[in-house]
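K.L.:
what's the 3D shape of this:
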Amino acid sequence: SSIAYGLLVNLDFYKVLPTGYKTIMAGNVEYERGDILATVMLNIIGFFTVAFLTGYLAERTVKIEKELEEKKIDFKKLEEMNKYIVENINSGILTIDEDSRITSFNKAAEKITGYSLEEVYNQSIDAVFTDLMNEHGYSMNPLDEGPSYFRIDKVFKKKDGKELFLGFSVSPMKEGGHVIIFQDLTRLRDIEEQLKRGDRLKALGELAAGMAHEVRNPLASISGSAQVLKQSLSLSDEAQHLMDIITRETNRLNALITEFLLFAKPAVKMAKINLSDILNDTIGMFRNSPESKNIEIQVKLDDSLVINGDGGQLKQVFWNLFLNASHAMLDGGQLKIGGHCSHIKQPFDSNGAKVVVIDISDTGAGIPQDKIDKIFDPFFTTRDSGTGLGLAVVHRIIENHKGTIEIRSRQGEGTSFKIRLPMMKSED
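P.N.:
Model prediction:
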């Protein structure tokens, strides 16, 4: 409207528009019919022009406001989605300011560390992850030369004292401060250690299997010769006693070699078996043996724990674990044995893998933490009279059944073993 009004004023100033009326101060006003008509028409056109422009501008303003509102809604949705992702991702995410004080802490970070946002907010990063920002000579000063990003894996102790193996990645933010993303790699490290141990034991087993056979042959000759001499000669009591020692020790060595060969090259004969039956048979044998003296046995087993496995070898596994528990409870204690079916979550598989889980725990002396990693190594033992093959055989048999075995132990509290074996599929 301002533009139209200015246009009319300019046209009138430069005498382009005809004069529609003349004003005489003394009195009469003279009108010309043609001038009046032209003036009316121009005013009508001007009003319509102004109305059109005003309507167009108003419509345009409403449209722009609507687009801005839609963009605000989109930005709000994007912000909410970003917040949802940060709060529900499995990786821990936290941010720190220029003074290394924590400014945000997502739910995964709370779950992994055991600390809540309220506990760590505005606290130094060292209160949660000691010396993290000092690794590899990293400097918090942006003026210092050095890497702007670094990654590190290190052991971290949770709020409850449990140790975890975490992987960290640290990056600077444009607004100042840093964002730290971390993941729990404990399970991954355990699997890696199991694979390394498996490769090491496989090589050792193949080497030792041949040696064991070479040792067994002369042992058989010694044992046989001693028995023949014992029966054919008139021996004094002392000589008779020495012959008995030779026979007994050769038999013990032969049993040791048999156990070692079971570790080195176990011949697995797979068949459909129910682990409940295998366990109950082994528990019955253990109850009636001297090793179960002063030990209270608690059993809780599901009825059907069907897998594809070697019943004889798995019975050996359970027997070795029961003996291990009894040796840890010389003054008596509790032995708990449980078995149930479960699922293991797997990537891209919502149903997961079906497994049979066997738990065997005791209230014995426990194992020192610095020896836990070696407990399944051959010839490693915490007892003076042990051969160091019992748990090595257990590990090897479970491994050959495509299963896993985990150990948890605290000195003075006891030891627990968790075995997972793949459950037989219904179509098998």
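K.L.:
for the rest of this, base every contact and every neighbour count on C-alpha atoms.
P.N.:
Noted.
K.L.:
what distance do you get for the nearest residue to residue 105 once chain neighbours are set aside to residue 173?
P.N.:
Nearest non-adjacent residue to residue 105, counting by CA to CA, 6 or more residues apart in numbering: residue 94, 4.5 Å away. According to CA to CA, to the nearest Å, residue 94 and residue 173 sit 12 Å apart.
K.L.:
any shared contact partners between the two?
P.N.:
residue 179 (CA atoms under 8 Å, 6 or more residues apart in numbering).
K.L.:
number of residues surrounding the residue nearest to residue 105?
P.N.:
23 (other CA atoms under 10 Å).
K.L.:
would you do the same for the sequence below? I want to compare the two.
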Amino acid sequence: MEFWGNRRTILDQGTQEKVLVFTMARMALMMVVLLTTIFLRQEVLGPPTILRMYGAIGASFIFSLITVAFWGQTLRVRYFLPSQLLYDLLLTSYLVYLTGVSDSIFLFLYLLNIVFASVAFQLQGALIVAALSGGTFASIYYVNTDMEAISSWYDLGWHELLFLLAALLCGQLMDELRRQKILLESQRQNIARLELLNDRLLNSIPVGIIVVDQHEYVQKINAMAMQLVKLANPATLRLKYFELLPQLRGIFQAWDQLTDTQRLRFLFSHSDAVAPHLSLQIVKVVAEDQSPQYILVFQDMAKMMELERKLEFETKLAATGELAAGIAHEIRNPLASISGCIELLAQHLKPADEQDRRLLEISARETRRLNTLITDFLEFAKPKDNSQELFSLADLVNEVAETVRAGAKDPKPEILTAIPANMRVYASRARMKQVFFNFFLNSIEAAGQNALMINVGAAAAANGEVQVDVKDNGSGIAPALAERIFDPFFTTKTTGTGLGLPTVAQIIKAARGEVQLVPSAEGAHFRLRLPSLEQDMNRNEAGA
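P.N.:
This next block holds a predicted model:
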């Protein structure tokens, strides 16, 4: 037996509860026994017997008080319950012995000990205590009773059978209660896990969900719904749904009247100050008691609406571009004839009048400008070139730089490149040449008669892309115009078409890259991000 020398608590929570119930019941029982002895007639038992009973019961009661007073130490005793049951069995036997054995009024204490044992140790404990009770009682009975009479054996057998039946009944009952308790605890844990899983699923869904009862009160709301309706404190949920969403007041009655198309296109907002941007679907759930519940499912459609607008715009733009390209192609043929006729007239007529010559020059110049505009537009509108190859970026840039310097007027631009010789990109080589031609020619036109220096550098980015920076020391681009430079037909030049940079953006996009204007204190600074062969293959595999 291990007493409170061991400072850690040995008993688990369930056993501690049993010890507490057992101790309280034992103290109540001692009080009943003490009160019972008051009614016993001293002339029947005699003063010595009465004093022995008081002594035994009083000692037990004092021991119980000490147990309660030192409850913390009691819980650290490993075999407290078995030893207490054994002590109570011996006390009961002593009281039965003092009060007439088979005629004793304390025989019921044996049954109470069996009941306590079944509560603490189920069927096994009840049977053990019943066996010990039967053996102890049989010994007392045999010593104090004339066993020659057959009735004595019947009486003893009846008591032994009563102990056994009490143990079986109480033990089976406690075992069943224990099984039911375990089953209920298991079901409670399963329900708790399901509720936790339900809450996690509800809060991980990227749409807003509000559950409304039959009285229109909000029962549950997930994290996305709280974010969409701007609700910061979920503790204030004892609200009706239209207090969170005023625009939906009366929606349950009106929803059934809407057509499928109207439901799909139904939009609302959490406030009248915000434009409608939330889609809505309502699910009606009827409980077993026929009371309806409603599930409001809504989603922020702002980004989707923006994408739809962009898609619609691009679709219209593509259709317009295709039509305009056809018209431009048809205009180009007669325009070439007009230009040729003007040149022939200028050669053959040779007008002496200065004004006539000036009119012919204006006609020829404007015809050439119109032809340039049509050429640039056709280049911008022509289908994407999907022929891609792996090529050296340094060789391509140096080739374009050499061509531009050869054709430029004085002062010729200085083009410096800092590109690793082994750096290769995967794109259409012919169209990438056009990209750098546009960058260099734009810089030359912006510089005018000023000395121009263009720097082209390239490096491998952390994600495997090739980053190319094109900088010049020209006049740069005003911040107010930065957002519009890639728009078609936007230009700040008197003779420009506004299609150079949009064409660059289109080519880079077709190569699965990006182009952007980088803010710069001096000159213009463009940054390209181009895929390498490995990165392009990875994108294709991911798309597949």
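K.L.:
superposed, what's their TM-score?
P.N.:
With the length set by TM-score structural alignment, normalised by the length of structure 1, the two chains reach a TM-score of 0.56; 350 aligned residues with a CA RMSD of 6.2 Å.
K.L.:
coming back round to it: contacts for the helix or strand hosting the residue nearest to residue 105 of structure 1, please.
P.N.:
With elements taken from DSSP states H and E, the one containing residue 94 of structure 1 is strand 92-96. Outside of strand 92-96 of structure 1, the residues within contact range by CA under 8 Å, 6+ apart are 86, 102-110, 112, 125, 177-183.
K.L.:
where's that strand relative to the chain centroid, distance-wise?
P.N.:
A distance of 18 Å separates the centroid of the chain from that of strand 92-96 of structure 1, by CA atoms, centre = their mean, to the nearest Å.
K.L.:
mean shift between that strand and structure 2?
P.N.:
In the superposition against structure 2, strand 92-96 of structure 1 averages 6.3 Å from its aligned positions (mean CA distance after the TM-score superposition for structure 1).
K.L.:
what's the following helix or strand after that strand?
P.N.:
Following strand 92-96 of structure 1 in sequence, per DSSP H and E, is strand 102-105.
K.L.:
which helices and strands does that following strand pack with?
P.N.:
Helices and strands touching strand 102-105 of structure 1, by 3 or more CA pairs under 8 Å, 6 or more residues apart in numbering; DSSP states H and E, are strand 92-96, helix 117-120.
K.L.:
change it to 10 Å
P.N.:
strand 92-96, helix 117-120, strand 178-184 (3 or more CA pairs under 10 Å, 6 or more residues apart in numbering; DSSP states H and E).
K.L.:
relative to residue 161 of structure 1, which of those is closest?
P.N.:
Proximity to residue 161 of structure 1 (CA to CA) singles out strand 178-184 among these, at 15.2 Å.
K.L.:
any idea where the helices of the stretch 301-428 of structure 1 begin and end?
P.N.:
Secondary structure of the stretch 301-428 of structure 1 (DSSP state H, counting those that start in this stretch): helices located at 311-328, 390-400.
K.L.:
which helix in structure 2 has the most residues?
P.N.:
helix 150-204 (DSSP state H).
K.L.:
that helix: average distance to aligned residues in structure 1?
P.N.:
Mean for helix 150-204 of structure 2 is 2.0 Å (mean CA distance after the TM-score superposition for structure 1).
K.L.:
and the angle from that helix to strand 208-212?
P.N.:
Here helix 150-204 of structure 2 runs at an angle of 130 degrees relative to strand 208-212 (axes from the mean of the first three to the mean of the last three CA atoms, to 10 degrees).
K.L.:
turn the helices of the stretch 301-428 of structure 1 into TSV, including distance to residue 372 of structure 1 and mean neighbour count.
P.N.:
Shown next, in TSV, are the helices of the stretch 301-428 of structure 1 (distance: least, CA to CA, whole Å; neighbours: other CA atoms under 10 Å):
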stretch	distance to residue 372 of structure 1	mean neighbour count
helix 311-328	14	20
helix 390-400	12	22
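K.L.:
and residue 73 of structure 1, which of the ones you listed is closest to it?
P.N.:
Here helix 390-400 is closest among the helices of the stretch 301-428 of structure 1 (CA to CA), at 55.5 Å.
K.L.:
give me the helices and strands touching the closest one, please.
P.N.:
helix 186-232, helix 237-264, strand 306-309, helix 311-328, strand 404-410, strand 414-422.
K.L.:
centre of the chain to the third one, how far?
P.N.:
Distance of strand 306-309 of structure 1 from its chain centroid, counting by CA atoms, centre = their mean, is 27 Å.
K.L.:
same check, this time on the second one
P.N.:
Relative to its parent chain, helix 237-264 of structure 1 has a centroid offset of 47 Å by CA atoms, centre = their mean.
K.L.:
how big is the offset of the helix or strand following that helix relative to structure 2?
P.N.:
Sequence order places strand 271-274 as the next helix or strand after helix 237-264 of structure 1, per DSSP H and E. Averaged over the aligned pairs, strand 271-274 of structure 1 sits 4.1 Å from structure 2 after superposition, using mean CA distance after the TM-score superposition for structure 1.
K.L.:
by contact count, what packs against strand 271-274 of structure 1?
P.N.:
strand 306-309, helix 311-328.
K.L.:
which one of those lies nearest to residue 231 of structure 1?
P.N.:
Between these, helix 311-328 lies closest to residue 231 of structure 1; by CA to CA that is 35.2 Å.
K.L.:
could you check the angle that closest one makes with helix 237-264?
P.N.:
When the same axes, to 10 degrees is applied, the directions of helix 311-328 of structure 1 and helix 237-264 differ by 120 degrees.
K.L.:
what angle do helix 390-400 and helix 311-328 of structure 1 make with each other?
P.N.:
Going by the same axes, to 10 degrees, helix 311-328 of structure 1 makes 150 degrees with helix 390-400.
K.L.:
how much does helix 311-328 of structure 1 deviate in direction from strand 414-422?
P.N.:
Going by the same axes, to 10 degrees, helix 311-328 of structure 1 makes 170 degrees with strand 414-422.
K.L.:
which elements pack onto helix 311-328 of structure 1?
P.N.:
strand 271-274, helix 275-287, strand 333-346, strand 349-362, helix 390-400, strand 414-422.
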